[in-house]
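**Student:** Turn this into a structure:
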Amino acid sequence: MVLIVLGFIIFIAINVVVKNNPVAAKFAGAGRILALVFILLGISTACVKQIDAGEIGVKSLFGSIQNDIMGSGLHFINPLLDVKKLDVKTQNYTMSGVNDEGNKAGDDAIKVLTSDGLEVTIDLTVLYRVVGADAPRLLRETGEDYRDKIVRPITRTKIRDNAVYYQAVDLFGSKRDEFQQRIYKSIEDDF
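**Tutor:** Now for the predicted structure:
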């Protein structure tokens, strides 16, 4: 888009200079050709979008999200379309008490109350991925910051909701796998 605007600016500047300075008229043809080259180059680059492996593209025209998605590869599109790229590979979101380990700075570990009334701090990593077919709906209803609007709050809520069924000793001992499966099932249902 920048090249298109630059081409129009060059075209207008050449016409103004030629009108005010007849000596510069001999350069008008070359200037107009240069402007045309910039405009055509801008249009051709705006029509081509590359989507990398593990990503999908969601088309947006003047803020209106379209339902069709673009898979990985090279695509020829309307130059007015804006393509938002989303990662569809498995991603992780870590909440940790170590300052530089998680996705948020500082202590982001989850503090939960267990069935015996004790407060337990849990470090957690959630693996998730965006389902390609649902990506337009995700962008339309949530936006590009779905990690902070969906992944983090739902995870924290489900951890707290499920921890109340276990005693503190069980969370780190014999029922840890059962606790993880219960969390996995409840998060999967909401995601």
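**Student:** going forward, measure contacts and count neighbours with C-alpha atoms only.
**Tutor:** OK.
**Student:** Just give the number of residues close to the residue lying closest to A25 once chain neighbours are set aside.
**Tutor:** Closest residue to A25 apart from its sequence neighbours, by CA to CA, 6 or more residues apart in numbering: V18 at 5.1 Å. A count of neighbours around V18, defined by other CA atoms under 10 Å, yields 15.
**Student:** what's the span of stretch 132-150, first residue to last?
**Tutor:** With CA to CA, to the nearest Å applied, stretch 132-150 spans 16 Å between its terminal residues.
**Student:** Just the helices from the chain, written as ranges.
**Tutor:** 2-20, 28-46, 135-141, 146, 152-163, 168-171, 176-190 (DSSP state H).
**Student:** looking at the ones you listed, which is closest to G117?
**Tutor:** G117 lies closest to helix 168-171 among the helices of the chain, at 8.5 Å (CA to CA).
**Student:** Go through the closest one and flag the buried ones.
**Tutor:** Under the neighbour-count criterion of 16 or more other CA atoms under 10 Å, helix 168-171 has A168, D170, L171 buried.
**Student:** Proceed likewise with the subsequent sequence, for comparison:
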Amino acid sequence: MANNAQLQLPKTLMPIILIGIVAIIFLSKSTVTIDAGEAGVLWKRFDGGVVTDQPPLGEGFHIVAPWNNVIVYEVRQQELYETMKVLSSNGLDILLETSTWYLPKADELGYLHQKIGENYLERIIKPALRSAARSVVGRYTPEQLYSSKRDVIQNEIFEETRTILDDEHIQLNEVLVRDVTLPPTIKDAIERKLKQEQESLEYEFRLVTAAKEAEKVIIEAEGKAESNRILSASLNDQILRDKGIEATLELANSPNSKVIVIGSGKNGMPIILGNQ
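**Tutor:** I've put the predicted structure just below:
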């Protein structure tokens, strides 16, 4: 009898075990955990597919029907490093290295998934960036790309790429031109030209400086000449005699001088001999 009870016990537990297994499977299929920096697009099998009229699922734990599906997207800023070969305005090959900062628009994830899909980087961002880069670089010469226009080119590539991606539910934050590589012969020619221009500017600066110095000397000389002319015009014989007398008296009173006066000099001035 005891043996029969032991044999019947597993039979009574079988439904419970089956129910438990089904519940575990149901729960495993019905729960979704979305990590930090992510969001989920809900796809309903029996209710219209991709949900676009509701916000995407945010971070944390969620329960969904097991026959539905959740596609998780990273919504943090991401970087695309791209090296591409483009043509300048005169048809020369230019190697352009860029960094692009982008992220999907979180509130438009449903439309992004429905229209483009998870592989939106390859399907839309890279083609848009390459198209904008070719369009912009094709308007400039290698010399402009190498020197003065790099910031302008970077901004133009950013604006053209953003215009495309704004309609594709993707937010573009920045496009940075990391490097512009020209053919070696063109690069050397540009560097020589820039060096010659710099030397020419330096030479012109020296000429301008020298001209200003000469002008300064002329002005100073003219000033001194005018000063002497005014001084000469203001002097007369009486003033000169008075100045001579003052100088003679000061010299005569000097303890270190011995003065011998003999006769008189020109204009009645004394002649001074001896200074020991």
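**Student:** TM-score, when you put one on top of the other?
**Tutor:** Aligned and superposed, the two chains score 0.75 in TM-score terms (TM-score structural alignment, normalised by the length of the first structure); 156 aligned residues with a CA RMSD of 1.8 Å.
**Student:** can you list the buried residues of helix 168-171 of the first structure in JSON lines and add distance to Y128 of the first structure?
**Tutor:** Output for the buried residues of helix 168-171 of the first structure, formatted as JSON lines (distance: CA to CA, whole Å):
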{"residue": "A168", "distance to Y128 of the first structure": "27"}
{"residue": "D170", "distance to Y128 of the first structure": "26"}
{"residue": "L171", "distance to Y128 of the first structure": "23"}
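**Student:** Just give me the closest of those residues to V126 of the first structure.
**Tutor:** L171 (17.1 Å).
**Student:** What is the equivalent residue in the second structure for the closest one?
**Tutor:** In the second structure, L171 of the first structure lines up with L145, judged by TM-score structural alignment.
**Student:** quick one: contacts for that match?
**Tutor:** V137, I153, V180 (CA atoms under 8 Å, 6 or more residues apart in numbering).
**Student:** burial count for the aligned partner of E38 of the second structure in the first structure?
**Tutor:** Matched to the first structure by TM-score structural alignment, E38 of the second structure sits across from E55. For E55 of the first structure, the neighbour count with other CA under 10 Å is 19.
**Student:** My guess is E55 of the first structure contacts K84. True?
**Tutor:** No - using CA atoms under 8 Å, E55 of the first structure is not in contact with K84, being 10.0 Å away.
**Student:** which parts of stretch 172-181 of the first structure are buried?
**Tutor:** So stretch 172-181 of the first structure, judged by 16+ other CA under 10 Å, has buried residues F179.
**Student:** for stretch 114-130 of the second structure, that is, sorry about that
**Tutor:** E118, Y120, L121, I125, K126, A128, L129, R130.
**Student:** What range does that stretch cover in the first structure?
**Tutor:** With TM-score structural alignment as the criterion, stretch 114-130 of the second structure aligns to 140-156.
**Student:** what's in contact with that stretch?
**Tutor:** I65, Y93, I110, V126, L138, I187, D190, F191.
**Student:** Could you tell me how far the counterpart of the first one in the second structure is located from L112 of the second structure?
**Tutor:** Aligned counterpart of I65 of the first structure in the second structure: V50 (TM-score structural alignment). V50 of the second structure sits 10 Å away from L112 of the second structure, going by CA to CA.
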